[in-house]
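> make a model of this:
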Amino acid sequence: MPENSESPEDGRLSQGEKADLEELKKEAVENGLDTGALDEERLTKLARYFDEAISFSRHIGSRVEKVEPGRAILYIDVEDHHLNGNGTLHGGVYASLIDNAMGISVLSKVGLRAATIQMDTRFLGPVNGGRIICHAEVLHRTRRMATAQGSVYDEEGNLVAMGTGTFRVFESEGVTSV
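This next block holds a predicted model:
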């Protein structure tokens, strides 16, 4: 396969895409993504990193719509492979979207590496198609911990899932989103 060809259908990255992602990581370190709340340029790079470099997010189709310090909006366009045996959105898809959105909201505020250490999800209504969108925000932050909340809405604006999470903030060097 040529180096700059499109991704294989199995979801693996081409050599060209891998090189692009390595460049994104390098830029993130050079531009100080690990030094505090992120400015507009770094927020854009964080969103791009999640959309393009995080393989699980790409796999489930999670996309960043908006990110600002302490807040994030992500969405998924529901497809057949997102559905459970009842023909409705699998709970793991809701949970993954909420976790991603809360995680990005934390990273955008703290500018340091963070990891989910606890998460609680409530499933409030079924979805069997269309777009789901998650609004997340940081509710509380200390030096080493952050608490965030995420709410998922269907296309009609109905609240269909929500969650809260606790995130460990790491004060070590490294790229925010690696």
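> CA only for contacts and neighbour counts going forward, please
Noted.
> give me the nearest residue to Leu83, chain neighbours excluded.
Of all residues not flanking Leu83 in the chain, Leu89 sits nearest, at 4.4 Å (Cα to Cα, 6 or more residues apart in numbering).
> my guess is that neighbour contacts Val127. True?
Yes - counting by Cα atoms under 8 Å, Leu89 sits close enough to Val127 to count as a contact (5.4 Å).
> between the two, who's got more neighbours?
Using other Cα atoms under 10 Å as the criterion, Leu89 and Val127 rank with Leu89 on top: 22 against 19.
> hang on, the earlier thing: residues contacting the residue nearest to Leu83?
If a contact means Cα atoms under 8 Å, 6 or more residues apart in numbering, then Leu89 has Val78, His82, Leu83, Pro126, Val127, Asn128, Gly129 as its contacts.
> quick one: buried ones out of the residues you listed?
When the contacts of Leu89 are checked for burial by 16 or more other Cα atoms under 10 Å, the buried set is Val78, His82, Leu83, Val127, Asn128, Gly129.
> closest one to His59 out of the residues you listed, please.
Ranked by distance to His59 (Cα to Cα), these are led by His82 at 10.5 Å.
> I figured that closest one hits His90, correct?
Yes - when contacts are counted by Cα under 8 Å, His82 is listed as touching His90 (6.0 Å).
> would His135 count as being in a strand?
Yes - assignment of His135 by DSSP: H, G, I helix; E, B strand; the rest coil places it within a strand.
> roughly how far apart are it and Val175?
24 Å (Cα to Cα, to the nearest Å).
> ok, back up a step: save the buried ones among the contacts of Leu89 as CSV, and put in secondary structure and distance to Glu52 too.
Converted to CSV, the buried ones among the contacts of Leu89 look like this (DSSP: H, G, I helix; E, B strand; the rest coil; distance: Cα to Cα, whole Å):
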residue, secondary structure, distance to Glu52
Val78, coil, 19
His82, helix, 20
Leu83, strand, 23
Val127, coil, 26
Asn128, coil, 26
Gly129, coil, 24
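> and this one, so I can compare the two:
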Amino acid sequence: MQHHSIAINDIPPSPFAGEPPDMFFGLPMAMARAMALRGERIGNDMAQVRLGFQPDQANSRGDVHGGSIATLLDCTLAAAVRSHDPAAYGVATIDLTLHFVTAAGGDLIATAHCERRGRSISFARGEVRAEDGTLVALATGSFKLIARRQD
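Model prediction:
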């Protein structure tokens, strides 16, 4: 598998900028508030999400816990999969593979790209970097697109 970093400048700013902390790219998600996830950019089959550092999510060394990094990647890859119409689709994770590269503290920034979007199943890859650009983790995943009901 050849891996290329995702150019943040290729991801449009989020049309959902300023949304409440319990929203995630236009969809209600209480976990976004609990995990301090902020959707920063979405579009062009890509997404960027920031995980705000919280001491309650640190491991015994004071770095961001791997479970928090896994959640960040899951949410970011899922956002990339629905980036073509973020408010119209939710997703269900089918498979997520993670590779932890190094430990990090502070805010973490994940970027992801939807590699292939099918009618119901889509595939994405992504990475997490510390604010100084250090690669923290890589992931690939497959997701089921779920059309949201219009209320």
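> need the TM-score between these chains.
Once superposed, the chains reach a TM-score of 0.77 (TM-score structural alignment, normalised by the length of structure 2), with 132 aligned residues with a Cα RMSD of 2.3 Å.
> ok, back up a step: conserved subset of the contacts of Leu89 of structure 1 in structure 2?
Retained in structure 2 (both residues aligned by TM-score structural alignment, their matches' Cα atoms under 8 Å) from the contacts of Leu89 of structure 1: Val78, His82, Leu83, Pro126, Val127, Asn128.
> what residues are up against the last one?
Spelled out, it's Asn128 of structure 1. When contacts are taken as Cα under 8 Å, 6+ apart, Asn128 of structure 1 is in contact with Val78, Leu83, Gly87, Thr88, Leu89.
> tell me who's in contact with the counterpart of Val67 of structure 1 in structure 2.
Taking TM-score structural alignment, the alignment pairs Val67 of structure 1 with Ile42 from structure 2. Residues counted as contacts of Ile42 of structure 2 (Cα under 8 Å, 6+ apart) are Ile11, Pro12, Pro13, Ser14, Pro15, Phe25, Gln48, Ala79, Ala80, Ser83.
> is it correct that Val169 of structure 1 is in contact with Ala146?
Yes - with contacts counted by Cα under 8 Å, Val169 of structure 1 reaches Ala146, the gap being 7.0 Å.
> more neighbours: which of the two?
Counted by other Cα under 10 Å, Val169 of structure 1 and Ala146 do not tie: Ala146 has more neighbours, with 24 against 21.
> mind telling me what element the alignment partner in structure 2 of the more buried one is part of?
Ala146 of structure 1 is assigned Ser122 in structure 2 as its aligned equivalent, the criterion being TM-score structural alignment. Element membership of Ser122 of structure 2, judged by DSSP states H and E, is strand 121-130.
> which helices and strands does that strand pack with?
Helices and strands touching strand 121-130 of structure 2, by 3 or more Cα pairs under 8 Å, 6 or more residues apart in numbering; DSSP states H and E, are helix 66-81, strand 108-117, strand 135-147.
> next, format these as a markdown table and append distance to Arg38 of structure 2.
Listed next are those as a markdown table, based on distance: least, Cα to Cα, whole Å:
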| stretch | distance to Arg38 of structure 2 |
| --- | --- |
| helix 66-81 | 10 |
| strand 108-117 | 10 |
| strand 135-147 | 18 |
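> now for these, which one comes closest to Gly126 of structure 2?
Nearest to Gly126 of structure 2 among these is strand 108-117 (3.9 Å), distances taken as Cα to Cα.
> give the contact list for the residue nearest the centre of structure 1.
Averaging the C-alpha coordinates of structure 1 gives a centre point, and the residue nearest to it by Cα atoms, centre = their mean is Asn100 (3.2 Å). Residues in contact with Asn100 of structure 1, defined by Cα under 8 Å, 6+ apart, are Ser57, Leu74.
> one more: Val160 of structure 1?
Remark: with contacts taken as Cα under 8 Å, 6+ apart, Val160 of structure 1 is in contact with Phe123, Leu124, Gly125, Pro126, Val127, Ser151, Val152, Tyr153, Asp154.
> leaving aside the residues next to it on the chain, what's closest to the last one?
Spelled out, that is Asp154 of structure 1. Taking Cα to Cα, 6+ apart, and ignoring the residues beside it in sequence, Asp154 of structure 1 has Ile132 as its nearest neighbour in space, at 4.7 Å.
> same deal with the first one?
Using Cα to Cα, 6+ apart and skipping residues adjacent in sequence, the residue nearest Phe123 of structure 1 is Ala161, 4.5 Å away.
> quick one: what's aligned to the one you found in structure 2?
Ala161 of structure 1 maps onto Ala137 in structure 2 when the alignment is built from TM-score structural alignment.
> dump the residue contacts of its match.
With contact set as Cα under 8 Å, 6+ apart, Ala137 of structure 2 has these partners: Ile69, Leu98, His99, Phe100, Val101, Thr102, Glu127, Val128, Arg129.
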